[in-house]
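In: with the input below, show me the fold.
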Amino acid sequence: MNYRHAFHAGNHADVLKHIVLLALCDALVAKPAPLFALDTHAGRGLYHLAGASAQRTGEADDGIARLIAETPRDPLLRRYLEAVSACRKQHGADAYPGSPWLLAHALRDIDRIVCCETQPEEAKVLAATLAADRRVRVQEGDGYAAMRALLPPRDGAARIGRGLVLIDPPYETQLAEFDTSLAAIREGLRRFPQGVFALWYPIKLRRTLGPFQRRAADLPAKSVLLAELLVRPDDSPLRMNGSGLLVVNAPWQFDLALKPALAALSSALAERGATSRLHWLRSPA
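Out: Next up is the predicted model:
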């Protein structure tokens, strides 16, 4: 599976991922201490849905476009739509924010952000997009290596005690990517046990994810939460029928805020026979 951001910007998976990301940011900034955020597979940070790549797939029509048309009442969904609207006021009516843009606009002046991207051209565009923001550092290179190098996070000589790591790989190695990402999270927890780690993953046949989820449940974390959205039945291995976020060390009562949002998102985007799921692989004490 070759999941390139530009071809899928604004689709149902992006909508889920970005709603969860903003909800995590808002929960974390509710406390006054500084925060570090690492985006390991950042992409270019800003997309235009009228561009050739997005138009080729048309996936945003069944994602962000449908959600805007629904005018949802759920606060997390409205929060997300307000962020998209702010992006469009700044960058044009067809703009869609990637995770680096959302992080930069959800976090505070006291927070620090590092965004990693392996593709040189994408990294160059990302650096230009966020060049005016002194809180953000863009690194061209491997995001998993950055986790080893940057955790535990520091601001100069001072250690930052709180953080969020978003892992959004392209799954070019398909199921083998789960081994890589879980190993990275395990090492990240060893270095930064209080950090919040969020791993996005695609769903074709959900039953094939059993080994990944069993290994995730064994991570040395306080809690492990799954949030999944299938927009169609998971009966075809040839297309992405949904996606999920594995949230490790989720903020307190995060599931209570996310549960109605996930139900509202499913109602807005899903086809008949689709499902959503919010499930603790390891419940908080």
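
In: only C-alpha atoms for contact and neighbour calcs from this point on.
Out: Fine.

In: buried ones in the strand or helix carrying Thr180?
Out: Under DSSP states H and E, the secondary-structure element containing Thr180 is helix 176-191. Neighbour-count burial for helix 176-191, with 16 or more other CA atoms under 10 Å as criterion, is recorded at Glu177, Phe178, Ser181, Leu182, Ala183, Ala184, Ile185, Arg186, Glu187, Gly188, Leu189, Arg191.

In: the fourth one reaches Asp218, doesn't it?
Out: I take that to be Leu182. No - if you go by CA atoms under 8 Å, Leu182 and Asp218 don't touch, sitting 10.1 Å apart.

In: Glu117 reaches Glu140, doesn't it?
Out: Yes - contact status for Glu117 versus Glu140: in contact at 5.1 Å, counting by CA under 8 Å.

In: of those two, which one has the most company?
Out: When Glu117 and Glu140 are compared for neighbours, Glu117 comes out ahead with 22 against 18, by other CA atoms under 10 Å.

In: how about the helices in the stretch 51-200 of the chain?
Out: Taking DSSP state H, counting those that start in this stretch, the helices of the stretch 51-200 of the chain run over residues 52-57, 64-70, 75-91, 99-106, 120-129, 143-150, 176-191.

In: so for Ala13, which of those sits nearest?
Out: Judged by CA to CA, the one of these that comes nearest to Ala13 is helix 64-70, at 9.9 Å.

In: tabulate the helices of the stretch 51-200 of the chain (JSON lines), appending distance to His12.
Out: Shown next, in JSON lines, are the helices of the stretch 51-200 of the chain (distance: least, CA to CA, whole Å):
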{"stretch": "helix 52-57", "distance to His12": "13"}
{"stretch": "helix 64-70", "distance to His12": "7"}
{"stretch": "helix 75-91", "distance to His12": "13"}
{"stretch": "helix 99-106", "distance to His12": "14"}
{"stretch": "helix 120-129", "distance to His12": "22"}
{"stretch": "helix 143-150", "distance to His12": "24"}
{"stretch": "helix 176-191", "distance to His12": "21"}
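
In: run this one through as well so I can compare:
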Amino acid sequence: MNYRHAFHAGNAADVLKHVVLTAIIQRLRAKQSPFCVLDAHAGIGRYDLSADEARRTGEAEEGIAPLLAAPLAHPALTAYRDLVAAMNPQGGLRWYPGSPRIARALLRPQDRLLLVELHPDDHRALKAEFAGDPQVAVHRMDAYDALKAHLPPKERRGLVLIDPPFEAPDEFARMVAGIALAHRRFPTGVYALWYPIKERPAVWRFQEALAGTGIPKILTVEMTLHPEDTHLRLNGSGLAIVNPPWTLDDTLRDALPALHAALPHSGGGVRIDWLVPEGPPA
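Out: Okay, the predicted model is just below:
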């Protein structure tokens, strides 16, 4: 499948990913020491939902649009929704913040953001979006090469977001190899690996390979919007989170059912499981 960001900005998969991203960075902010966020598939930073790409799919109408109108009480959901609202100071919903804009909004003066984008046009747009910002560095390179080049960060604390467009048929295998290398270089970092849920056996194989790396403390967070046997092009999405911050699993168990309820769906639900337990094996 082709998951180029501009065509899917603000859809249900983006909403899940960005709620989790916001929650992780808020946890990193709890300590005074600086942290670095490395976004390995950064896209263009923010998206115009009135542009042709977004209008062609209309996926934001089943993602961020109903969420903005829904009554939400959980802080993890309202914090994310506030970030989207801040991108639209005139009201309404024209602009949707991608992960670079969400991360930048949550940085403190001592923190840093590294953005990596290989597509030449997207890279130019990303450079322009953050031109003159001393806390943001933008690089044009392959995401998996960036894991070698930029890890460990000088801060020795931070988050790596791996969010591929899934244009390559072997993307799951590349993610597993990439996280194995990255974890060797930066074992204390938090890693969030986004994946689409289309064919469940492909997800099972990915998770089995991920567990087989020997990396400890891997949490999986998934949200589907339809029954598993519907065989739709995209039923939902998930994140595999390495070294999740303390109590993140509890926060998401409390918050995500309300997120699922606020989105159009015909079934599905939320699953939060330890792929590799946080503690030592029994």
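
In: TM-score for these two?
Out: Both chains were compared after superposition, and using TM-score structural alignment, normalised by the length of the second structure their TM-score is 0.95; 279 aligned residues with a CA RMSD of 1.5 Å.

In: helix or strand: which one has the residue in the first structure that Pro196 of the second structure lines up against?
Out: Pro196 of the second structure maps onto Pro202 in the first structure when the alignment is built from TM-score structural alignment. Of the helices and strands defined by DSSP H and E, Pro202 of the first structure is found in strand 196-203.

In: could you do Leu238 of the first structure as well?
Out: Counting by DSSP H and E, Leu238 of the first structure is held by no secondary-structure element, helix or strand.

In: now do the contacts for the residue lying closest to it once chain neighbours are set aside.
Out: Excluding the flanking residues, the one nearest Leu238 of the first structure by CA to CA, 6 or more residues apart in numbering is Lys204, at 7.1 Å. Lys204 of the first structure makes contacts with Asp234, Asp235, Ser236, Pro237, Leu238, Arg239, Met240, Asn241, Gly242, as judged by CA atoms under 8 Å, 6 or more residues apart in numbering.

In: how do those look in the second structure, which are kept?
Out: For both residues aligned by TM-score structural alignment, their matches' CA atoms under 8 Å, a contact is called conserved when the aligned residues also meet in the second structure; among the contacts of Lys204 of the first structure this holds for Pro237, Leu238, Arg239, Met240, Asn241, Gly242.

In: neighbouring contacts of the helix holding Thr180 of the first structure?
Out: Outside of helix 176-191 of the first structure, the residues that reach it under the criterion CA under 8 Å, 6+ apart are 144, 147-148, 151-152, 167, 169, 171, 195, 197, 199, 212, 215-216, 219-221.

In: please apply the same query to stretch 115-128 of the first structure.
Out: Contacts to stretch 115-128 of the first structure, defined as CA under 8 Å, 6+ apart, come from residues 38-46, 100, 136-143, 146.

In: out of those, which are buried?
Out: For these, burial is judged from neighbour counts taken by 16+ other CA under 10 Å, and it is met by 38-46, 100, 136-141, 143, 146.

In: those in strands, which ones?
Out: Counted as lying in strands by DSSP state E, out of these, are Leu38, Asp39, Leu46, Val136, Arg137, Val138, Gln139, Glu140.

In: test my guess that Ile24 of the second structure contacts Leu248.
Out: Yes - contact status for Ile24 of the second structure versus Leu248: in contact at 7.4 Å, counting by CA under 8 Å.

In: so which of the two has more stuff around it?
Out: Legend: neighbour count by other CA under 10 Å for Ile24 of the second structure and Leu248, higher for Ile24 (22 against 15).

In: quick one: contacts for the residue nearest to the more buried one when sequence neighbours are not counted?
Out: Spatial nearest neighbour of Ile24 of the second structure, excluding adjacent residues (CA to CA, 6+ apart): Pro245 at 6.8 Å. Taking CA under 8 Å, 6+ apart as the definition of contact, the neighbours of Pro245 of the second structure are Ile24, Arg27, Leu28, Val190.

In: what does Ser99 of the first structure give?
Out: Each residue near Ser99 of the first structure by CA under 8 Å, 6+ apart is listed here: His18, Leu21, Asp39, Ala42, Gly45.

In: on that earlier part again, mean shift of the strand holding Pro202 of the first structure relative to the second structure?
Out: Plainly put, strand 196-203 of the first structure ends up 0.4 Å away from its match in the second structure on average once the two are laid over each other (mean CA distance after the TM-score superposition for the first structure).

In: so the helix or strand that that strand is followed by versus helix 176-191, what angle?
Out: Scanning the chain past strand 196-203 of the first structure towards its C-terminal end, the next helix or strand to appear is helix 210-217 (assignment: DSSP H and E). Orientation check (axes from the mean of the first three to the mean of the last three CA atoms, to 10 degrees): helix 210-217 of the first structure against helix 176-191 gives 0 degrees.

In: what helices and strands are in contact with helix 210-217 of the first structure?
Out: helix 176-191, strand 276-282 (3 or more CA pairs under 8 Å, 6 or more residues apart in numbering; DSSP states H and E).

In: apply 10 Å and report the result again.
Out: Packing contacts for helix 210-217 of the first structure, counted by 3 or more CA pairs under 10 Å, 6 or more residues apart in numbering; DSSP states H and E, involve helix 176-191, strand 224-230, strand 242-248, strand 276-282.
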